[in-house]
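K.L.:
model this:
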Amino acid sequence: MNQVKLINGVELPQIGLGTWQITDRSQMVEVVSNAYDVGYRLFDTAAAYSNEIALSKAITEKGIAREAYILSDKVWNTSRGYRAVQEACHKSLKKFKTDYFDLYLIHWPASMKLYPDWEEINEDTWRGMEQLYKDGLAKAIGVCNFKIHHLESLKKTAEIMPMVDQVELHPGLNQNELLEYCKVNDIVVEASSPLGNGQILNNENLQMIAENKKKTVAQVCLRWGLQKGSILIPKTTNVGRMQENFDIFNFSLDKKEMDAIDKISYCGGIGIDSDEVEEFG
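P.N.:
Purely as a prediction, here's the structure:
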């Protein structure tokens, strides 16, 4: 399993399992057990997914030692601010019966559409994240859905910049400008939707590359994201697809293929813009 080293030395697997929409406890037990057997060691959740307890119980039932897996969680929009974000983290830690998260993220920036003081809100929340890091409650901290201007805003007051930015990234939404910005600023990009909404699987260019490589379109999409240097968080409950998604380390895409995928027009997007979205949750 390839590892990505964050600026503070913490290493994360380059592929993890997303758990969004998995709320049934018995299903979570099966999913976690299968994923661990396949080789997944990074489990990604969020307070908003309403499955923290289900994931905790599944990990316990599988008998996985705490040091044998990477746990990533996210604070929700209702807990913005210095104190609120710390309180939310403590609540989530209790659900997992653990002393720390390997990675703790802000789920969404405050939207400039709704908040004239969005910069101050994000800065205050980030100060709380920095305190969690200093207190050892999070081994690494970061953000989700932050654009370049959100990150530039944090720079004005941050003592510690985000180590990870989890964003929608897939063929049809290549995020090249953000990827370059993050590379220069030592921020690792995590692809929360590396297969988008599934429409990209019908793309003829991707299908042609997949046929030449004797791989599936999904594997080509994930390999592209891998070679971009991003961490991938695909979500599936099907053990066959878990294995398929994990089996991307034995081939590579050449520059011509990478460039062709980069040029795919916008498609397959989830369609949520962090600057435009109305507050939810």
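
K.L.:
CA atoms for contacts and neighbours, from now on please.
P.N.:
Noted.

K.L.:
which residues in the stretch 51-200 of the chain form helices?
P.N.:
Along the stretch 51-200 of the chain, the segments classed as helices by DSSP state H, counting those that start in this stretch run 52-62, 82-96, 118-134, 148-155, 176-184.

K.L.:
and these as CSV, adding distance to residue 270 and mean neighbour count?
P.N.:
Shown next, in CSV, are those (distance: least, CA to CA, whole Å; neighbours: other CA atoms under 10 Å):
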stretch, distance to residue 270, mean neighbour count
helix 52-62, 23, 19
helix 82-96, 26, 18
helix 118-134, 23, 21
helix 148-155, 19, 16
helix 176-184, 17, 14
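
K.L.:
make CSV from those and add distance to residue 170 to it.
P.N.:
Listed next are those as CSV, based on distance: least, CA to CA, whole Å:
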stretch, distance to residue 170
helix 52-62, 26
helix 82-96, 29
helix 118-134, 26
helix 148-155, 18
helix 176-184, 11
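
K.L.:
another for comparison:
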Amino acid sequence: MNTKSEGGYKTDSKDNSTSHRGGYCHGAVVHALQQCGVRHIDTAKRYGCEHLLQRAIRDSGVKREDLWITTKLWHSDYGYDNTKKACLESCERLGVEYLDLYLIHWPDAQVPGKSNREVRAETWRAMEELYEKGLCKSIGVSNFLISHLEQLKEDCVITPHVNQVEYHPFQRPQELVDYCRSRNIVFEGYCPLAKGEALTHPTVIQLAKKYGRTPAQICIRWSIQNGIVTIPKSTKAEWIEENCKVFDFTITEDDVEILNGMHDGRHVSWDPSFIV
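P.N.:
As a prediction, this is how the structure comes out:
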């Protein structure tokens, strides 16, 4: 379990992520909330399912105050005024009065005539105000590298509470993890199964047999033991249950190091390294 209360941030590693790929399953979300104890819902405007989650949350019967809801600002809404408007619209689609965590989704602003740094700075100033007013209990970024975070540090006041980045055995950006920890930025890892690529790797399969677990559980447990707030995604109830059953065993330090050694730098999602 990883928690952080500073800046209003607090979460458990029992998370449920949605995405714009792979579809959306109402029943799976309700099952995760009702039967699996999941309380962190990670979504985004980009995924197109905020309005669907409103119904799923309602149907689950779980109280709003017991949930941790994260959504993200897409680059088409960057800029000071647009950011505030987009936040209110996400709240309306989700059927909530506030967000537990609001993230800038991507470091590339794509605004003609303005640098990425300039747009990120004015966007973050709006995020700071949303945080100060309590509309967002925590604010952060996603897919930001050290260079992007350093620029934000120079341009703005509040340090991001969270940086959500791709993290799995093939993509373990330890320098970025260490940097975030040095600044009290919670590092969240998405794609912990490398979109399924890690599940067929011989090393992962071998360790799954050794511990009597599934390859998915090995990957998720490894990520948690590395101190990462881990966000798996699934549209199948049985896989959500499997993903949650990772708190009753421990991978030895030697085996964690074996998995750490699988890092080869590959991305299965977006690669932000070319964005200035």
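
K.L.:
of all the helices of the stretch 51-200 of structure 1, which one is nearest residue 4 of structure 1?
P.N.:
Nearest of those to residue 4 of structure 1, taken as CA to CA: helix 176-184 at 12.6 Å.

K.L.:
mean distance, that closest one to its aligned residues in structure 2?
P.N.:
Here the mean offset of helix 176-184 of structure 1 against structure 2 after fitting is 0.7 Å, by mean CA distance after the TM-score superposition for structure 1.

K.L.:
which residues sit against that helix?
P.N.:
With CA atoms under 8 Å, 6 or more residues apart in numbering as the test, helix 176-184 of structure 1 has contacts from 147-148, 188-189.

K.L.:
out of the helices of the stretch 51-200 of structure 1, nearest to residue 164 of structure 1?
P.N.:
helix 176-184 (8.7 Å).

K.L.:
over in structure 2, find the residue span that closest one aligns onto.
P.N.:
Mapped onto structure 2 using TM-score structural alignment, helix 176-184 of structure 1 spans residues 174-182.

K.L.:
whereabouts in structure 1 does stretch 49-66 of structure 2 align?
P.N.:
Mapping stretch 49-66 of structure 2 onto structure 1 (TM-score structural alignment) gives residues 51-68.

K.L.:
ditto for stretch 79-92 of structure 2
P.N.:
Mapping stretch 79-92 of structure 2 onto structure 1 (TM-score structural alignment) gives residues 81-94.

K.L.:
ok, stretch 204-221 of structure 2 next?
P.N.:
The alignment of stretch 204-221 of structure 2 onto structure 1 (TM-score structural alignment) covers residues 206-223.

K.L.:
how about residues contacting the matching stretch?
P.N.:
Outside stretch 206-223 of structure 1, the residues that touch it by CA under 8 Å, 6+ apart are 170-171, 194-195, 200-201, 232, 244-245, 247-249, 251-253, 257, 261.

K.L.:
stretch 2-14 of structure 2 too?
P.N.:
In contact with stretch 2-14 of structure 2 (CA under 8 Å, 6+ apart) are residues 1, 37-40, 68, 100-101, 137-138, 161, 186, 224, 227-231, 244.

K.L.:
how far does it stretch from start to finish?
P.N.:
With CA to CA, to the nearest Å as the measure, stretch 2-14 of structure 2 spans 10 Å from end to end.

K.L.:
the longest strand along structure 1 vs structure 2, average offset?
P.N.:
Using DSSP state E, we find that the single longest strand of structure 1 is strand 70-75. Compared with structure 2 after fitting, strand 70-75 of structure 1 has a mean deviation of 0.6 Å; criterion: mean CA distance after the TM-score superposition for structure 1.

K.L.:
and the angle from that strand to helix 82-96?
P.N.:
Strand 70-75 of structure 1 and helix 82-96 meet at an angle of 140 degrees, taking axes from the mean of the first three to the mean of the last three CA atoms, to 10 degrees as the criterion.

K.L.:
strands of structure 1, start to end?
P.N.:
Going by DSSP E, structure 1 shows strands at 3-5, 11-13, 17-18, 42-44, 70-75, 103-106, 141-144, 164-167, 188-191, 231-232.

K.L.:
average offset between the third one and structure 2?
P.N.:
Once fitted to structure 2, strand 17-18 of structure 1 is off its aligned match by 0.6 Å on average (mean CA distance after the TM-score superposition for structure 1).

K.L.:
tell me which other helices or strands that strand touches.
P.N.:
If contacts are counted by 3 or more CA pairs under 8 Å, 6 or more residues apart in numbering; DSSP states H and E, strand 17-18 of structure 1 sits against strand 42-44.

K.L.:
which strands and helices lie in contact with the strand it packs on?
P.N.:
On a contact count with 3+ CA pairs under 8 Å, 6+ apart, strand 42-44 of structure 1 meets strand 17-18, strand 70-75.

K.L.:
that one vs structure 2, average offset?
P.N.:
By mean CA distance after the TM-score superposition for structure 1, the fitted strand 42-44 of structure 1 averages 0.6 Å away from its aligned residues in structure 2.

K.L.:
from the middle of its chain, how far away would that strand be?
P.N.:
Mean-position distance between strand 42-44 of structure 1 and its chain equals 9 Å (CA atoms, centre = their mean, to the nearest Å).
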